[in-house]
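[1] What follows is a predicted structure for the sequence shown.
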Amino acid sequence: MGDRGAKRVFLNHIDLYSSKWIGKFLSNCVAGESLEEAGEAEASEDERSSPDALGNVKDGTFEIVGTLLNEDKKKDKKATFALEEYLAVTQEQLLPHLMKCDVIIYNISEDADQIDEASWAVSALHAELDNFDHPKMFILVSTLLTWALSKSLDPDDPDVPFTEEDYRKRRPHPNFKDHISVEKLVIKMGKTNKSKLSTYVVASGLQYGMGENLFHFFFKMSWLGEVSRIPVFGPGNNILPTIHVNDLAGLLQNVIDHQPKIHYLVGVDDSKNSFEDIVKAISSAVGPGKIQNVPKEDIFLTQNFTQNDIDSLFMNLRIEAIFLKENFNLNWVSETGIVENIDLIVEEYRRTRGLLPLRVCVFGPPAVGKSTVAEKICKQYKLHHIKLKDTITESIAQLENHIGMEDVESESDESANEAQEFLATLKENMEQNAGRLDDQFVIQIMADKLQSQPCKNQGFVLDGFPKTYEQAKELFAANEDEAEETNSKIPTFNKKMIPEFVFSLEASDAFLINRVMNLPESVVQGTHLAQEPFLRHLTAYRDVNTEDETVLNYFDELEIHPEQTEIASDDDIEYLVVMEKVCKILGKPRNYGPTKEEQELQEQRAAAERLRQMEAEKAEAERKEAEEAADRAARWEEWSNRLAEVRQQEEELLEAQSVPLRNYLMKNVMPTLTQGLIQCCRLKPDDPVDFLAEYLFRNRPEID
């Protein structure tokens, strides 16, 4: 297998972390390349670790094929380094693919569910030995947790490290007995006919680099900057054997090319870092710089670790890869470990995950809306809003807090004394300048803020500062070790601080004055928008920006050309048009989007919110219906009361109107009518009505 022709390599689950990077690495390696002298085969660090470079294909490189675990990855797009991908294939379907390969690599270090398939694969290949048309190599990538409970080689000196030669003495962690069983099976299968099927086991240390996997929890927590201390679960003094994932890939490349006589190899770097050492290095390089030991059991309260991860982080093992160092041509990415190479690892982490800081400046005259636009950019892109006044206030508060701390941990008294002296200097300078600071102190405070971990991680939006060419030149000046030979016309600058995007909001004086005059008195009172300070600030801004060397000229000289936007109407009070232009220029956010768990939580919250709104709407409808029913009942009662009152009034009116009529009848009708009725009753005529009428006619009274 040492020829220079292309060889087909099978990898299981090439959409998982380590298999993916192993596949990418090998796809860029020429078969037999590691057999050359290190000087001839050496590749640059960027060529070995850059995701783009790993996707390039050279003549005679390994052809990578493999299975996929996640169907979603298949839907996205085919891996650039893979010749073929197999999703949801049966063992019967997979075996023909394995038979076509020169090298079969089964990685069980990050997915224990692959143990059974790895056992089947090596057994199935062994059963097909007579049908091989060319020699094959089977490599099992296992984990050093199969060594986790190994007894010390020297009871008097527990720090004596294990080596590959001690592999028969290894004792596994209780959760990794199946791993050691498949390790033994793989080695056994390679003893039957080594010329046709050679087998190897590579016991890998904990893998890191290229965006991280096991240690990602600590990197992400540090990068987000939401806690003041990064947790270390338990005492943290356990030694973790580690290896950069690309160094593990390089080890596999050497195994394929060299076909070593030893069949059990250990893959670790030279470090002997403890769990606490690693977390402290991550916190210092990416986060707050402080750690906190928490109870070991707290790790079970997080949803970020599998049981495999937990077992890995609590492993305590000293082991050396003697054979690797003495016999292989490995172009190490991180030979001395994660702590010694933390800057490189952090750079990989940021680049691989696209966590590059976004640095923005927003300029413009007073009342043009700089702060509103800056705030919207910060909210949209999760950046830090840097305002001069707030930063100075925050810096003074931090100095006072630092001086007042009784527990300064490992920081020296000298640090506290320096803080006290600087605070005294600032206050003295402010007293001498009516509450303002000289430029030299302003620049120092702002530079410290822009170089703070949050600003280096996520990025920032500078709101209206620097104000002049000289301030910009001093603020973004390069350190001596960062200065480069450049055109003399272009000032040197700090590449890690300089804004990538500059936005200038423009408006006429008449528009700005009219806008401020139309603001409510409660809004402008006591602020820089009050008439006198506003006009003074506007005049000062125009004076500064009429010179040849303006702050915008500074960025122009660095070929960071400001994007100018005219604000001429108050119709767009939400600055939607401005933000549309800004977002188009800035592109997509360069930070963590919501995780799957966070998305599910957001969906649950949205569903709960919709349910709450529906219940609120139902309650509101019931309330309105009850109000309307009560209103109807009240109106009905009022109407009934008024109707009864009207009827009573009508009866009283009729009663009053009937009195004269009754009097008339009693005086003029009733006496005659009564006598007529009496006569009718006495005489009993045949026609009483006619008799009564005749009687009344004859005896009608005389009416005045």
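    Here it is on my side, so go on. What you are looking at is a predicted structure, and each value in this text was computed from that prediction instead of being measured.
[2] alpha carbons only for contacts and neighbour counts from here, please
    Will do.
[3] Next one: the closest residue to Lys382 other than its chain neighbours relative to Val286, how far apart?
    Spatial nearest neighbour of Lys382, excluding adjacent residues (Cα to Cα, 6 or more residues apart in numbering): Gln458 at 7.2 Å. Distance, Gln458 to Val286, by Cα to Cα, to the nearest Å: 11 Å.
[4] for comparison:
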Amino acid sequence: YYCRTIIFTIVGDHLIVTFIPALHSELEHFTGPKMFILLSTVMTWALSKPIDPDDPEIPFTEDDYRRRRPHPNFKDHISVEKLVIKFGKTSRFSTYVVASGLQYGMGEKDFHFFFKMAWLGDAPSLPVFGNGSNIIPTIHINDLAKVMQNTIDHNPKTHYLIAVDDSKHTLEEIVKVISTTLGPDKIQEVPKENVFLNRDLTQTSIDTLLVNLRMEAVFLKENFNISWSAETGIVENIQNIIKEYKENRGLQPVKICILGPPAVGKSTVSEMICKQYKLHHIKIKDVIAEAIDAIEKRTQLPEDEDQEEDHEEMIKDAQELLEAIRENMEQNGDRLDDQYVIRFMKDKLKSKQCQNQGFVLDGFPKTYDQAKELFNIEDEEEEEESRGKLPQYDKKIMPEVIFSLDASDEFLKKRVMNLPESVVAGTHYAQDQFLRRLALFRDLNTEEDTVLNYFDELEIHPEHIGKSFQNATIQKMKKIIGKPRNYGLTPEEQAELDRKLVDERLKREATEQAEREKKEEQEKAERALRLEEWNKRLEEVKRQEHEMLEAQSIPLRNYLMRNVMPTLTQGLIECCKVRPDDPVDFLVNTKIYKNINKRLLNK
């Protein structure tokens, strides 16, 4: 009740069906005029019949909104549009419907499927559903916001507005420019039915990508003052759109260089970092092999005969380059001069995969001159802008983090000596070759113009990491690099990770249960052993007590046998002879008993 302007977007929840009538019934309580704007979609026009059947290229405009026919899955949307317009015909409550084209920009929405597939670079081509000739009305999200703001400011008489840019791009044109600029540079037509097999596309996305509409926002151009962000559409503004997409999605490349002496573990660490951050592992040997293979493919004639003439000059250039490379390798013992290595490395770092996800340079460049040649600026205009500042370098391929791994010569020699023979065979770790490479590395890094000095001059200061356990090294590097800047795990990778976590948990629980059972068995055995030992000790104590009592009773028994038993035996004999009525009294009064008492008292 206190808002002057209310904007509603239809996203599956049609609470507006009850909200609009309730709001309209409260007109008399309004403190001032209210404006209600419904942000709808051009999909309510999807099945509209052409204005002129003989000329299907005539675009729809706001004046044709009563002729619109919705896509079957958007019938509820057109019902809401009609309801909004119906309740907005009063001076105190004005309503507007803005039919938006497919939105793009600032992270993408309807076209995110293609942007993500192109950025990941896993597929050799981007799919075009059907023949791709369907025209898709579009608008940049910033331009849509400007349309909404102008509607609020101008309060136009027309209650139905179309918000689309000037482009009349087909699905094929849009997918092709995304693939060319961001992805594999190829597209492939697939049957429309295949779109339903894709898990990444919702039914709404499928419907919007297959729409075929020519629309023109005549009213906006004639009445609104809009400073367009992308008036000409997605194709002409693809560079800015890709920049927005990467920034809003946090998809900035991670560029790393790992340097250090031979056998320090650069390749092992690089592989682990690449795996955790989903980066491309750049090794000199692989880059050279890949480049030569690509050149060899360019020397072959295309299968399409129509393109043979266009490729003749390119084939000739490729053959000359291939011959020059082979000649250079023969002269240098299967090694290439820096001019070719630098060229191949620069092309690799500028590839879309490395520019999208990032890379880890493994042990290259090795010298100051190699670094300078690799990262120098080729664009003269860009070089002019940088003059007078820091030394010029190509920011697109320059690593943002430099790691320098180091260890003593003794440590490295011992590490190589402990490597299995199967690992050392055919590698640079052979004893003579390794020592020569280690000596060369030390010589190159004792001069003033070292590769690390090059990065220091550019104020990209290397991070020095000494020898330590592998996991500790990785943890240090991850702390410096920061969080990954990618889409994270795919559903398949997440499922595999979850499965591994479950397996590890079950294995851990089984191990803990086995340890508990083992511990209980040990405790049970120890208790039985302690009980047996206690019983033995108890028997021993009883035996010792018995022996002690026996030993203590011997003097008393001897005394009794010697002094008491003879007299007592005599008295008993006398008692048996006399047989008195009271034997005890008889014994007490006899002389024998008195003699016993006397002896006891004397004793």
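    Received, thanks. Values in this document were obtained by computation on a predicted structure and should not be read as measured data.
[5] Map the residue nearest to Lys382 of structure 1 onto structure 2.
    By TM-score structural alignment, Gln458 of structure 1 lines up with Gln357 in structure 2.
[6] Next, count neighbours for its match.
    For Gln357 of structure 2, the neighbour count with other Cα atoms under 10 Å is 23.
[7] Around Gln303 of structure 1, how many other residues sit close by?
    For Gln303 of structure 1, the neighbour count with other Cα under 10 Å is 8.
[8] how near is it to Asp309 of structure 1?
    11 Å.
[9] what residues are shared contacts of these two?
    Common neighbours of Gln303 of structure 1 and Asp309, counting by Cα atoms under 8 Å, 6 or more residues apart in numbering, are absent.
[10] Now the residue mapped onto His159 of structure 2 from structure 1: closest residue in space, sequence neighbours ignored.
    Alignment note (TM-score structural alignment): His159 of structure 2 maps to His263 of structure 1. The shortest distance from His263 of structure 1 to any non-neighbouring residue, by Cα to Cα, 6+ apart, is to Tyr200 (4.7 Å).
[11] what sits against that neighbour?
    Applying Cα under 8 Å, 6+ apart to Tyr200 of structure 1 gives the contacts 137-140, 186-187, 190, 263-265.
[12] redo that, cut-off 6 Å
    Residues in contact with Tyr200 of structure 1 (Cα atoms under 6 Å, 6 or more residues apart in numbering) are 139, 263-264.
[13] Please convert the buried members of those into ChimeraX selection syntax.
    Filtering the contacts of Tyr200 of structure 1 down to the buried ones (16 or more other Cα atoms under 10 Å) takes a single ChimeraX command:
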select :139,263,264
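[14] quick one: whichever residue in structure 2 pairs up with Pro161 of structure 1 from Ala217 of structure 2, how far?
    Applying TM-score structural alignment, one finds that Pro161 of structure 1 aligns to Pro59 in structure 2. Per Cα to Cα, Pro59 of structure 2 is found 9 Å from Ala217 of structure 2.
[15] go on, Pro184 of structure 2?
    Pro184 of structure 2 is 34 Å from Ala217 of structure 2, where distance means Cα to Cα.
[16] One more: Pro583 of structure 2?
    Distance from Pro583 of structure 2 to Ala217 of structure 2, by Cα to Cα: 145 Å.
[17] Point me to the helix or strand that includes the equivalent of Ser205 of structure 2 over in structure 1.
    In structure 1, the residue paired with Ser205 of structure 2 is Asp309, using TM-score structural alignment. Take DSSP states H and E as the rule and Asp309 of structure 1 turns out to sit in helix 307-313.
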